[in-house]
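A.B. asks: A predicted structure for the sequence below; I have some questions about it.
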Amino acid sequence: MPVDHAALIALGERLGAQAWPGFLVLLALLTLVAGIAAWGFEHLRRRRAAQPEPGAGLLFGGLAIGAAAVLALAWVFAEVAEGLGNGRPMGLLDETISHSVGVNTPPGVREVFSWLTHLADPITVVLLCTGVAIALWLRGHRGFAAGWVAATVGNALLNHMLKHIFERARPVHDFGFAQVSGYSFPSGHSSGSMVLYGMLGYLGLRMLPARWRVPSVMAATAVIVTVACSRIFVRAHFPSDVLAGLCSGAAWLAICIASIEYARHHRGTDRR
């Protein structure tokens, strides 16, 4: 069925014009949902006995299987990416939204996003990854330290490989809020924030005092949403880049957490 390009352009302009208030609604909604989910996890957790630290062999075995699965999915994503070229439906919608966001977003809002986007810069990721890993190791949580580093480094490698599979150019803009280079799809900041702060939320649920566990997950969710959306507002990425980055990051995060939990469970079983 032929695609109505005029309708796509009209839709993109409307979405871009409402991007700023839409972000605030999305931020509040997803943060609330994350808080409810974390509260439910805490409620179930109190009924279960404590499990030990994850064993490294089981942990990295699970991560290797997960990495292979994510790379296999890249070829499926390639079919979706066919709609991202010039003049194609998804590409046209992306370009229209990006242009409309640039026209309709107040300069002050865009400047704030240009600062917040640094929360997932490579240097921020490296420093936070190193600091948290050292803290976990020194406190005796060596299995969690290994899982934390594997999650962060693994996501960086996966995102690099995915970018070179798709080789999509970045949006063109005429303001200096974001100076970026390299390929655009999927967004490394989006996937990086999902894994980095998602893992921090997970560790918070596992290690923080009870009163801080739910707030830590809500804070992590707020940072993930803000960083991801910032990439659109500073026009470093198209919306589909950000969505793809969040999806790939969420997939890798789920694999990492599942691997850690699997290792913890089976290490506990082996010791009984």
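C.D. replies: Done, it's in.
A.B. asks: contacts, neighbours, all on C-alpha from now
C.D. replies: Fine.
A.B. asks: ok, and for the host helix or strand of residue 149, which residues are buried?
C.D. replies: Using DSSP states H and E, residue 149 sits in helix 142-166. When burial is assessed from 16 or more other CA atoms under 10 Å, helix 142-166 yields the following buried residues: 142-156, 158-160, 162-163, 166.
A.B. asks: For the helix or strand following it, what is the distance to the chain centroid?
C.D. replies: Going down the chain from helix 142-166, the next helix or strand is helix 188-207, by DSSP H and E. When distances are taken as CA atoms, centre = their mean, to the nearest Å, helix 188-207 is centred 8 Å away from the chain's centroid.
A.B. asks: With stretch 123-141 instead?
C.D. replies: With CA atoms, centre = their mean as the basis, stretch 123-141 stands 19 Å off its chain's centre.
A.B. asks: which parts of that stretch are buried?
C.D. replies: Quick answer for stretch 123-141 (16+ other CA under 10 Å): 125, 128-129, 133, 136, 141.
A.B. asks: quick one, the one helix or strand residue 123 maps to and helix 142-166 angle?
C.D. replies: Per DSSP H and E: residue 123 is located in helix 122-138. Orientation check (axes from the mean of the first three to the mean of the last three CA atoms, to 10 degrees): helix 122-138 against helix 142-166 gives 160 degrees.
A.B. asks: Mind listing residues that contact helix 122-138?
C.D. replies: Identification of contacts with helix 122-138 by CA atoms under 8 Å, 6 or more residues apart in numbering yields 118-119, 142, 144-146, 148-149, 152, 192, 196.
A.B. asks: related to what we said a few turns ago, what does the helix holding residue 149 rub up against?
C.D. replies: 53-56, 59, 67, 71, 74, 78, 81, 125, 129-130, 132-134, 136-137, 183-188, 191-192, 195-196, 199, 245, 249, 252-253, 256, 260.
A.B. asks: here comes the other one, which I'd like you to weigh against the first:
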Amino acid sequence: MTDSVQTFALATLMAQHPMAWWLAGMATGSMLALGGLVGLQALRRSGKRWWPTALDPLQARWVLVGGMAASACALLLGGTVMAELAESWRDDSARGWGAFDDAVAVGLQAGASMAALQLFATLTHLGDKWTLSAVAVAVGAALWLRQYRLLAIGWMVAMAGNALLTRVLKSLFERVRPEHLHGVATADGYSFPSGHTSASMVAFTMLAYLATRLLQPQWHAPVAVLAGAAIFTTGWSRVVLQVHYVSDVLAGWVLGGVWALCTVLIMESISHWRRAARPLHATG
């Protein structure tokens, strides 16, 4: 009984104060993005320390195998979390995600102001399919034309792969969306995981990663902060607009985050391999 009361209280608090949760979420997202930046910098420092300046072919293979193994572990962990979310949602008890999702949705249906709905109806376009498709093509073309072929391929694989995974998972789970009768925003199709959320997670994470490869160091932290804020904003907008449940958005963050992480790990491995193998080719 205590767990169900606490769950309902938290859900009510979220529904009653969407703007406060948005500000707190953006701050949290920005801090997490900065943490990711620090982790990436540590990975690059450790790569230079662990791997010699010149690798033989066998060592080069192990660099790539290490990146792929880390990616596989991330995919396994992300899949486990998503499965837990889906299973808990199916749980009929008052402690599952289903009860929490319903409580937040009902609270927002009853109490979300028209001003808040209109604001988030605008902000949610950060994750629109056509918006991110245009960004994907523009960034990919720019990278390719400037001879950043590996970055261009990684970027397009990240964006296209996430879109495909999201579509497959939606068809697999076939979850119905919450009712949204306010008329400010509408959405069709299945709900789990949130496509806006996963797509924006991949797009803004990868843009922040590209910034670390192409921009001066003083720009890395500001771009990471903006990316973290945009990622949370897009996901939270889907909840406030009542076109997704909270667990849909959490699953979208997990899916997009894991897919972007896998892409970055493999791209970093290939970059280290190329950099270390270059002296061998130069002297061969």
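C.D. replies: In hand now; what should we look at? From a predicted model like this one, the values you see are computed outputs, not experimental measurements.
A.B. asks: can I get the buried residues of stretch 123-141 of the first structure in JSON lines with distance to residue 203 of the first structure?
C.D. replies: Below are those laid out as JSON lines (distance: CA to CA, whole Å):
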{"residue": "125", "distance to residue 203 of the first structure": "16"}
{"residue": "128", "distance to residue 203 of the first structure": "14"}
{"residue": "129", "distance to residue 203 of the first structure": "13"}
{"residue": "133", "distance to residue 203 of the first structure": "11"}
{"residue": "136", "distance to residue 203 of the first structure": "10"}
{"residue": "141", "distance to residue 203 of the first structure": "11"}
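A.B. asks: So which of those is the closest to residue 241 of the first structure?
C.D. replies: Nearest to residue 241 of the first structure among these: residue 125, at 19.4 Å, using CA to CA.
A.B. asks: what residue of the second structure matches up with the closest one?
C.D. replies: Under the alignment (TM-score structural alignment), residue 125 of the first structure pairs with residue 132 in the second structure.
A.B. asks: now swap in residue 222 of the first structure and tell me
C.D. replies: Here residue 222 of the first structure is matched to residue 229 in the second structure, going by TM-score structural alignment.
A.B. asks: Isn't its match up against residue 29?
C.D. replies: Yes - the criterion here is CA atoms under 8 Å, and residue 229 of the second structure meets it with residue 29 at 5.5 Å.
A.B. asks: what range in the second structure matches the helix holding residue 149 of the first structure?
C.D. replies: Counting by TM-score structural alignment, helix 142-166 of the first structure falls onto residues 149-173 of the second structure.
A.B. asks: chain center to that stretch: distance?
C.D. replies: Relative to its parent chain, stretch 149-173 of the second structure has a centroid offset of 12 Å by CA atoms, centre = their mean.
A.B. asks: That one vs the first structure, mean deviation?
C.D. replies: Its aligned residues in the first structure lie a mean 0.6 Å from stretch 149-173 of the second structure after superposition (mean CA distance after the TM-score superposition for the first structure).
A.B. asks: same deal with stretch 260-276 of the second structure?
C.D. replies: Stretch 260-276 of the second structure sits 0.7 Å off on average (mean CA distance after the TM-score superposition for the first structure).
A.B. asks: what separates that stretch from the chain centre, distance-wise?
C.D. replies: Centroid separation between stretch 260-276 of the second structure and its chain, computed with CA atoms, centre = their mean, is 19 Å.
A.B. asks: which residues of the first structure does that stretch align to?
C.D. replies: Residue span in the first structure matched to stretch 260-276 of the second structure, by TM-score structural alignment: 253-269.
A.B. asks: tell me the contacts of the spatially most central residue of the second structure?
C.D. replies: Nearest to the mean C-alpha position of the second structure, by CA atoms, centre = their mean, lies residue 201 at 2.7 Å. Going by CA under 8 Å, 6+ apart, residue 201 of the second structure touches 231, 252-253, 256-257, 260.
A.B. asks: For these, which entry has the maximal number of neighbours?
C.D. replies: residue 256 (32 neighbours; other CA atoms under 10 Å).
A.B. asks: That one contacts residue 202, doesn't it?
C.D. replies: Yes - using CA under 8 Å, residue 256 of the second structure is in contact with residue 202, at 5.1 Å.
A.B. asks: so where's the longest helix in the first structure?
C.D. replies: Of all segments of type helix in the first structure, defined using DSSP state H, the longest is helix 239-271.
A.B. asks: Next, the buried residues of that helix.
C.D. replies: 239-268.
A.B. asks: Now do it: which elements does it pack against?
C.D. replies: For helix 239-271 of the first structure, the packing partners by 3 or more CA pairs under 8 Å, 6 or more residues apart in numbering; DSSP states H and E come out as helix 56-81, helix 89-104, helix 142-166, helix 188-207, helix 210-233.
A.B. asks: Show me what the longest one packs onto, helices and strands only.
C.D. replies: In other words, helix 56-81 of the first structure. Applying 3+ CA pairs under 8 Å, 6+ apart, one finds that helix 56-81 of the first structure contacts helix 142-166, helix 239-271.
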